[in-house]
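1. Pasting the sequence and the predicted model now:
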Amino acid sequence: MGRFSRKRAKKEAHTKLGKARPLETFFSSYTDFAFNPEAPSRLEFRRLSKEQGWKRGDAVGEAAWQDFRSALVLEFNARFGTELKDLLTWQTLCAIVGIEEVNKIADCEACEKLLKSRLFNLVDVIDTHRRSKGEVVQTFASAEALKEHTKKTAAFFPHYHVAAGSLLKRVLRKPPSMESLNTTNG
């Protein structure tokens, strides 16, 4: 069993922008685990936990959970960057959440405004982008519906993280009454 190296994942994320690998780095640190890159990362973490025999409250499992959460943040930064003024990145995020005709949006602020009008799960955004098949993530009509989806799927994205870049900090927003879930919506 290996240990995830945030430093190694961060280095890879910066050198392979567009081909992010922090999640793969995390999962490959467990040499006896066969990571399926097509599967949702949350399900792969659940499978890893089961294979490793981690239980709630287990120190090793908790450390792995924190490392997984760090890998999610680094994966977002690597895939989408950290720059607030990158129109292509904003357009990509808008496309992933199903905002049509994103190429007609001429500035970052307009993309951000449209993105903020949608409720979605960032773990789903990352997994959708990882698969790169032109998929669109599910959006929700209410914060309650997003909260239920997040709980049901265990797709928890860290709301606060030291490695969050400027773009991620802008996409994150405080979801009402969801603080205890450590979830987010974009």
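-> That came in fine, so what should we check first?
2. hey, let's count contacts and neighbours off CA atoms from now on
-> Noted.
3. Check which element follows the longest helix anywhere in the chain along the chain.
-> Secondary structure of the chain read by DSSP state H shows that its longest helix is helix 59-80. The helix or strand immediately downstream of helix 59-80 is helix 87-96, counting by DSSP states H and E.
4. which element follows that following helix toward the C-terminus?
-> Next element after helix 87-96 (DSSP H and E): helix 108-116.
5. who does that following helix touch, helix- and strand-wise?
-> Other helices and strands packing on helix 108-116, by 3 or more Cα pairs under 8 Å, 6 or more residues apart in numbering; DSSP states H and E, are helix 87-96.
6. can you state the direction angle for the longest helix of the chain and helix 87-96?
-> Angle, helix 59-80 to helix 87-96, by axes from the mean of the first three to the mean of the last three Cα atoms, to 10 degrees: 120 degrees.
7. Pull out the buried positions in helix 59-80.
-> 61, 64, 67-80 (16 or more other Cα atoms under 10 Å).
8. hold the first one in mind and look at this next one:
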Amino acid sequence: MDIILAQQLAVSYYNQCRHIMLAQFIEFTRRFYLGIGTLNGGFQHVISARPPTPIEVFFARYPEYPYDQSRETMSQFWEMSSQFGWGERVNHEALGGLRDAIAQQFNDIYGADVNDLQAWQRLCGLVGDGSIPDNITACRAVIRRVHVNICDLVDYPATTIPPPVFFTESALAKYSREFGKIFPRKNAYSGGLLKFLLRHIFHPSHDLGIGSDSGRTSAGG
């Protein structure tokens, strides 16, 4: 069996395991994000029941743009930048503000404390291999083996689109660059969990295995 076929089979099995965990995780994230006690009500009906998210606050600064939280955050940012004809300076400043909001929203959804076992378990349930370890060390080992984009994790509760998980740093890097979903290494609002998920995006490792321990302190997706 060649390497490519073996990797394809591994991805297929992995995605089957993830499907089960996603069904359980989606209820937690939807309840947390929408601030409701039931998932049966209409989406628009319950929006007013919670305070605005950091990303909503960011886009509220630009009322001329029709922000839609059910769509991906970064695609809307780049669309808005093009629509307004922003130059490099304005675009850079606005992007910095959005990245702050993304970090804050990640912390709100997934947590920021690296000593919080439940926070690690939530991440394992969403992007792990189907197992939910009962200790932080084992959880870290699970998360270390996968590569996922920060922006996709933050968008997931609203879009309900499962974040794609990549088995190599290079694959994540290519995806993040292609769709403009790059999160900086240094951000004042980044918590420990977020930093652990960062990978090399501009100089990724070229590993062939399922994970890489490098890159968690460099600009990442």
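-> Cool, got the structure. Everything quoted here is computed from the prediction, not taken from an experiment.
9. circling back: quick one: which of the buried residues of helix 59-80 of the first structure is nearest to Cys94 of the first structure?
-> Phe80 (11.8 Å; Cα to Cα).
10. how about the closest one, what's its match in the second structure?
-> In the second structure, the residue paired with Phe80 of the first structure is Tyr110, using TM-score structural alignment.
11. Next one: that match relative to Leu34 of the second structure, how far apart?
-> The gap separating Tyr110 of the second structure from Leu34 of the second structure is 14 Å, by Cα to Cα, to the nearest Å.
12. can you check Phe28 of the second structure too?
-> 10 Å.
13. more neighbours, these two?
-> Leu34 (22 against 14; other Cα atoms under 10 Å).
14. so which strand or helix has Arg170 of the first structure?
-> Using DSSP H and E, Arg170 of the first structure falls in helix 166-171.
15. which outside residues touch that helix?
-> 76-77, 81-84, 112, 116, 185-186 (Cα atoms under 8 Å, 6 or more residues apart in numbering).
16. Identify the residue of the first structure aligned to Glu93 of the second structure.
-> Under the alignment defined by TM-score structural alignment, Glu93 of the second structure is paired with Ala63 of the first structure.
17. quick one: contacts for that match?
-> So Ala63 of the first structure contacts nothing (Cα under 8 Å, 6+ apart).
18. can you check the one 5 residues further on too?
-> With contacts taken as Cα under 8 Å, 6+ apart, Phe68 of the first structure has the following neighbours: 23, 26, 45.
19. contacting residues for Leu115 of the first structure?
-> Residues near Leu115 of the first structure by Cα under 8 Å, 6+ apart: 93-94, 97, 99, 186.
20. which of these does the second structure keep?
-> Among these, the contacts conserved in the second structure (both residues aligned by TM-score structural alignment, their matches' Cα atoms under 8 Å) are 93-94, 97.
21. Can you tell me how far Ala9 of the first structure is from Ser28 of the first structure?
-> In this view, Ala9 of the first structure and Ser28 of the first structure are 11 Å apart by Cα to Cα.
22. quick one, which of those two is more surrounded?
-> Ala9 (23 against 17).
23. Taking the centroid of the first structure, which residue is nearest it?
-> Val123 (3.6 Å; Cα atoms, centre = their mean).
24. Aligned counterpart of that residue in the second structure, please.
-> Looks like Val123 of the first structure aligns to Cys151 there (TM-score structural alignment).
25. what sits against the residue nearest to its match when sequence neighbours are not counted?
-> Of all residues not flanking Cys151 of the second structure in the chain, Lys181 sits nearest, at 6.3 Å (Cα to Cα, 6 or more residues apart in numbering). Lys181 of the second structure is in contact with 74, 149-151, 221, counting by Cα under 8 Å, 6+ apart.
26. between the residues you listed, which is nearest Phe167 of the second structure?
-> Asn149 (12.1 Å).
27. how deep is the residue lying closest to the closest one once chain neighbours are set aside tucked in, by neighbour count?
-> Nearest non-adjacent residue to Asn149 of the second structure, counting by Cα to Cα, 6+ apart: Gly221, 4.3 Å away. Neighbour count of Gly221 of the second structure, defined by other Cα under 10 Å: 28.
28. In contact with Gly221 of the second structure, which residues?
-> Counting by Cα under 8 Å, 6+ apart, Gly221 of the second structure touches 148-151, 172-173, 176, 181-183, 198-199, 201.
29. Apply 10 Å and report the result again.
-> 147-153, 169, 172-177, 180-185, 197-201 (Cα atoms under 10 Å, 6 or more residues apart in numbering).
30. what do you get for Thr29 of the second structure?
-> So Thr29 of the second structure contacts 35, 109-110, 122, 156-158, 160 (Cα under 10 Å, 6+ apart).
31. Now with 7 Å, please.
-> Pro157 (Cα atoms under 7 Å, 6 or more residues apart in numbering).
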